[in-house]
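S.K.: I'd like to go over a predicted model; first the sequence, then the structure.
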Amino acid sequence: MTSAIPGTPESELEGRVALVTGASRGIGQAVARALAERGARVVATDRSPDVKRQTPDSRITGMVLDVTDAAAVDAAVEEVERTAGPLDILVNVAGILRPAPVVELTDTDWAETFAVNTNGVFHTSRAAARRMSARGKGSIVTVGSNAAGVPRTRMAAYAASKAAATMFTKCLGLEVARDGVRCNVVSPGSTDTDMQWQLSTGDREQAAARVIDGDPSSYRVGIPLGRIAEPSDIADAVTFLVSDRARHITLHDLYVDGGATLRA
């Protein structure tokens, strides 16, 4: 690997240490790789052991971590700081989706959705913020969802958990702003990931067309830009927010959804 030239996009995160959750695939994997490409040393975590086998960049180290386990999160952050260096960046991506109408939603599905999507963000952000605040710098980005701001059928648990994670991140950001720590949210819409296709049936091309065109029966408008996002689209938004280019941005919720929510 060649060294990055100072002042170029490939070096803007040089020397920084990042922790990314939910990084074995999809958006989390794209974020880990994008941060590494810009010079960061990345610890990519996931509860799936696959995360340890998907590290094509020498700057990425895989670590198995269940974000629902607060003690495990604290230990993992301590290990990252001991082996990689002081944590500069945290990106919360880990998430699960259990689609169902509310009247059919089980207590287990509701609890497990919040355990990952909301409690997990709390566990990792708390552990990171304690250290970042003490050092007077750092950036935390939570990958939420545009469903946090617009009602969706069959997605009550997911939408509610993401809304909670979004507001938590903003409240945290308010508390640690004077310590030099920035906290922001990136809210994707429909993105080409396994989670997206979990919501669809039949041919993927036809399913994509239905998403883009919209579905009045489920009260969804389409995507004005006429495309489903790639994970790299979300990763680009995250890398901007953690960089010095966004040094005066905090408490912000950046929708990356092709206009699908009409920014309601």
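M.R.: Structure received.

S.K.: rest of the way, CA atoms for contacts and neighbours
M.R.: Noted.

S.K.: What segments of this structure are helices?
M.R.: With DSSP state H as the criterion, the chain has helices at 26-37, 70-83, 107-114, 120-135, 156-176, 194-198, 204-213, 231-242.

S.K.: In this structure residue 223 contacts residue 258, no?
M.R.: Yes - in this structure, residue 223 is within contact of residue 258 by Cα atoms under 8 Å, at 5.7 Å.

S.K.: More neighbours: which of the two?
M.R.: residue 223 (23 against 20; other Cα atoms under 10 Å).

S.K.: Compute the distance between the more buried one and residue 260, please.
M.R.: Using Cα to Cα, to the nearest Å, residue 223 is found at 4 Å from residue 260.

S.K.: same deal with residue 97?
M.R.: From residue 97 to residue 260 the distance is 19 Å (Cα to Cα).

S.K.: between those two, which one's more packed in?
M.R.: residue 260 (24 against 21).

S.K.: Second structure for comparison follows:
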Amino acid sequence: MRIAAGRTALITGGGSGFGRLVAHRLHAAGASVAVVDADAGRAREVAAELGERALGLGADVRAAREVADAVRAAEAAFGGVDTLVVSAGVFHLGALEETTEEDWDRTVGVNLKGAFLAVRAAAPSLRASGRGRIVTIGSDCGRRGFPHQVPYVASKFGLVGLTEAVAAELAPDGVTANCVAPVGCPTTGMGREVLEMKTATSGRTAGEILRAAAAGNPLGRNASEDDVADAVLFFLSDQAAFLTGTTLDVDGGAHLGAVPGVR
């Protein structure tokens, strides 16, 4: 994949998981990268791993001023921002009746409001670049409903709609916006958190749960961080210049139908 020379990127949630890997991959392709994370120390650690052309910034994506300040810092350091990857996200698992207003506000606040604030703050710079790229990292939970995940599912469905609306609005200025929707990835921080919840509630070991998840996927394995980073980098590449408003299921075919009673 060809990444245009001299890209200037800001990645929310860049201190770990998908965001951290995308930061490394973009930087290796020659981009300047601002790593933004709620944990400022972790953001700076990733920036130090990258070396030159990297900036580590702390920001709570739910706070408009903090997000705007992070975007302005990246613009000042790099002369503008032409690439935005929205990777900041949190997960909530719990029965509907046990889900509190605080659970809802935190999940929707980080996953959806945070994406809106980042896109809004970066939009002028993305427009001015003439080659803006936005990629949001959603979930299979933004494609179909799952039990015990009401705030998370709602936030990820909203993220798909946000991405499509932004794609329509920014297209006249040459900005594309696309979404990557992966199934659960067991090696990210969120993936490990989900796995711990499943082991605690199911009585099965982590290995048993992972093997069952892989066996239930049409391609017979679980998602990797590289699978998701590859999809993000594709949308940021020159080859994807004519794609916008698209959501890509990175799920090994998990969205496909099956005949009941037939394996």
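M.R.: Noted; the coordinates are in hand. Computed from a prediction, not measured in an experiment: that's the story for all the values here.

S.K.: Residue 17 of structure 2 -> structure 1?
M.R.: Under the alignment defined by TM-score structural alignment, residue 17 of structure 2 is paired with residue 26 of structure 1.

S.K.: Identify the residues contacting that match.
M.R.: Residues near residue 26 of structure 1 by Cα atoms under 8 Å, 6 or more residues apart in numbering: 192-194, 231.

S.K.: how about 7 Å then?
M.R.: By Cα atoms under 7 Å, 6 or more residues apart in numbering, the residues touching residue 26 of structure 1 are 193, 231.

S.K.: do the same with residue 50 of structure 2
M.R.: 24, 27.

S.K.: Now which residue in structure 1 aligns to it?
M.R.: Per TM-score structural alignment, residue 50 of structure 2 is aligned with residue 57.

S.K.: separation between that match and residue 36 of structure 1?
M.R.: 7 Å.

S.K.: I would like the range of structure 2 that aligns with the strand ranked longest in structure 1, please.
M.R.: For structure 1, the strand that runs over the most residues, judged by DSSP state E, is strand 181-188. Per the alignment by TM-score structural alignment, strand 181-188 of structure 1 matches residues 175-182 in structure 2.

S.K.: quick one: contacts of that stretch?
M.R.: Taking Cα under 7 Å, 6+ apart as the rule, stretch 175-182 of structure 2 contacts 126-127, 130-140, 160, 163, 166-167, 228, 231-232, 243-251.

S.K.: Buried only: go through those residues for me.
M.R.: 126-127, 131-140, 160, 163, 166-167, 228, 231-232, 244-251 (16 or more other Cα atoms under 10 Å).

S.K.: Tell me the counterpart of residue 238 of structure 2 in structure 1.
M.R.: Checking TM-score structural alignment: residue 238 of structure 2 goes with residue 244.

S.K.: counterpart of residue 132 of structure 1 in structure 2?
M.R.: Aligned partner of residue 132 of structure 1 by TM-score structural alignment: residue 126.

S.K.: hang on, the earlier thing: could you dump the helices of structure 1 into CSV and include distance to residue 89 of structure 1?
M.R.: Below are the helices of structure 1 laid out as CSV (distance: least, Cα to Cα, whole Å):
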stretch, distance to residue 89 of structure 1
helix 26-37, 10
helix 70-83, 11
helix 107-114, 23
helix 120-135, 8
helix 156-176, 14
helix 194-198, 25
helix 204-213, 33
helix 231-242, 7
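
S.K.: Please work out which of those helices is packed deepest.
M.R.: helix 26-37 (a mean of 25; mean count of other Cα atoms under 10 Å).

S.K.: tilt between it and strand 181-188?
M.R.: 130 degrees (axes from the mean of the first three to the mean of the last three Cα atoms, to 10 degrees).

S.K.: Now helix 26-37 of structure 1 on structure 2. Mean distance?
M.R.: Taken over the aligned residues, the distance from helix 26-37 of structure 1 to structure 2 averages 1.0 Å (mean Cα distance after the TM-score superposition for structure 1).

S.K.: What angle do helix 231-242 and that helix make with each other?
M.R.: Using the same axes, to 10 degrees: helix 26-37 of structure 1 against helix 231-242 is 50 degrees.

S.K.: Please state the offset of helix 26-37 of structure 1 from the chain centre?
M.R.: Put simply, helix 26-37 of structure 1 sits 10 Å off its chain's centre (Cα atoms, centre = their mean, to the nearest Å).

S.K.: Ok, stretch 16-33 of structure 1 next?
M.R.: 8 Å.

S.K.: With stretch 26-41 of structure 2 instead?
M.R.: 14 Å.

S.K.: Can you point out the buried residues in that stretch?
M.R.: Quick answer for stretch 26-41 of structure 2 (16+ other Cα under 10 Å): 26-27, 29, 31-40.

S.K.: now those residues in TSV, with distance to residue 145 of structure 2?
M.R.: Formatted as TSV, these follow (distance: Cα to Cα, whole Å):
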residue	distance to residue 145 of structure 2
26	32
27	35
29	36
31	37
32	37
33	34
34	34
35	31
36	30
37	28
38	28
39	30
40	33
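
S.K.: Counterpart of residue 110 of structure 1 over in structure 2?
M.R.: Per TM-score structural alignment, residue 110 of structure 1 is aligned with residue 104.

S.K.: and that match, what is it in contact with?
M.R.: residue 151.

S.K.: same question, residue 224 of structure 1
M.R.: 258-260.

S.K.: Report the separation between the counterpart of it in structure 2 and residue 115 of structure 2.
M.R.: Mapped onto structure 2 by TM-score structural alignment, residue 224 of structure 1 lines up with residue 218. The gap separating residue 218 of structure 2 from residue 115 of structure 2 is 31 Å, by Cα to Cα.
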